[in-house]
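J.: Curious how this folds, go ahead:
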Amino acid sequence: MKPKQDLKQRTKLFSLRVIKLVQALPNDKVSAVIGKQLLRSGTSVGANYRAACRAKSQADFINKIHISEEEADESLFWMELLTEAEIMEEKRLEELMKEANELLAIFSASVLTAKKNRIKP
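T.: Now for the predicted structure:
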C-alpha cells in the first residue's frame, strides 16, 4: 500500500475506535454531551484527511490537513475530560489517546512541511 493509503486506513480505524468508545460511555447527560463532541471530532479526523488527499491546490491541502490536526487535538481534549471527570478509566483510553497523539504529530509535521514547500508567487 502507498503511505497515503495507510494513513487513510489508519484514520478510518481511529474513527471506528472512537465510535466504539462513545457507544461504551455511560448513559447520562454529561457522557452524552462529551460523547457527541468526541464523535464529531474523532470521525472528522479521517474525513478531513481524505479531503486533503483530494486537495485542488497546495493551499487547499494545507487547510484541510490543518483541520485534521485540529480535530485530532480536539479529540484528545474530550478524551482527557472523560478521564479527568472520572467517567472512564484512563487505562481504557490509553491506546486511543496514544493514536490521537501520533496522528496529531503526523498532521502537524505535514502542515509544517507543506508550508515550507509552498510555491511562492
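J.: use CA for all of it now, contacts and neighbours both
T.: Noted.
J.: isn't V18 right next to L38, touching?
T.: Yes - counting by C-alpha atoms under 8 Å, V18 sits close enough to L38 to count as a contact (7.4 Å).
J.: The residue most central in space within the chain is in what secondary structure piece?
T.: Nearest to the mean C-alpha position of the chain, by C-alpha atoms, centre = their mean, lies A72 at 2.9 Å. For A72, the host element (DSSP states H and E) is helix 58-84.
J.: Now that helix: buried residues?
T.: Within helix 58-84, the residues that qualify as buried by neighbour count (16 or more other C-alpha atoms under 10 Å) are 61-80, 82.
J.: before we go on, could you also do this sequence so I can check it against the first one:
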Amino acid sequence: MERNTLKDKTFQLSVSIIYLYRQLCNNRGNEVLACQLLRSATSIGANVREAVYGVSRADFIAKLQIALKETAETEYWIELLQETGTVKSEQGEKLKRDCVEIKRILIATLKSSKFKTQ
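T.: Predicted coordinates for the structure are as follows:
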C-alpha cells in the first residue's frame, strides 16, 4: 500500500514541480535554480520507481535512500525560492508539505525494510 501511495505522491510532486519550472523559466534569472529544483524533484519519483525493480533488498534500500536525499534537496530549493520571493509563500508551503509527507513514507519504508534484513 505504501509503495503505491509513495509512487503516486512522488509522481504528483514531479508534475507540480514541472508546472512551477515552466513558471520560473519565464524569468531568465531563475533558470539555474529552476533546473536544480526540477532535477532533484523528478529524481525522487524516478528512484522510487527504480527501487520497486531493484535486484535485491540492498538495491531497493539504496534507491529509497537516494530518493530521501533528493527529497531533502528539493525542500532546500523550495525554501530558497520562497526566501528570495521567487515563489509565493503559499505555493512553497504546499510543496514543502508534500515533501515532508514523502519523507515520512520513505523513512517508514526504509525502517521497515532494514528491519526485515536483520
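J.: Let me see the TM-score of these two.
T.: TM-score of the superposed chains, computed with TM-score structural alignment, normalised by the length of the second structure, equals 0.91; 117 aligned residues with a C-alpha RMSD of 1.4 Å.
J.: which residue numbers in the second structure go with the helix holding A72 of the first structure?
T.: Residues 57-83 of the second structure are where helix 58-84 of the first structure lands when matched by TM-score structural alignment.
J.: any idea how far that stretch is from the chain center?
T.: Its chain's average C-alpha position is 5 Å from that of stretch 57-83 of the second structure, according to C-alpha atoms, centre = their mean, to the nearest Å.
J.: okay, the angle between the host helix or strand of T43 of the first structure and helix 58-84?
T.: Following DSSP H and E, one finds T43 of the first structure within helix 29-53. Here helix 29-53 of the first structure points in a direction 160 degrees away from that of helix 58-84 (axes from the mean of the first three to the mean of the last three C-alpha atoms, to 10 degrees).
J.: Tell me the helices and strands packed up against helix 29-53 of the first structure.
T.: Packing contacts for helix 29-53 of the first structure, counted by 3 or more C-alpha pairs under 8 Å, 6 or more residues apart in numbering; DSSP states H and E, involve helix 3-23, helix 58-84.
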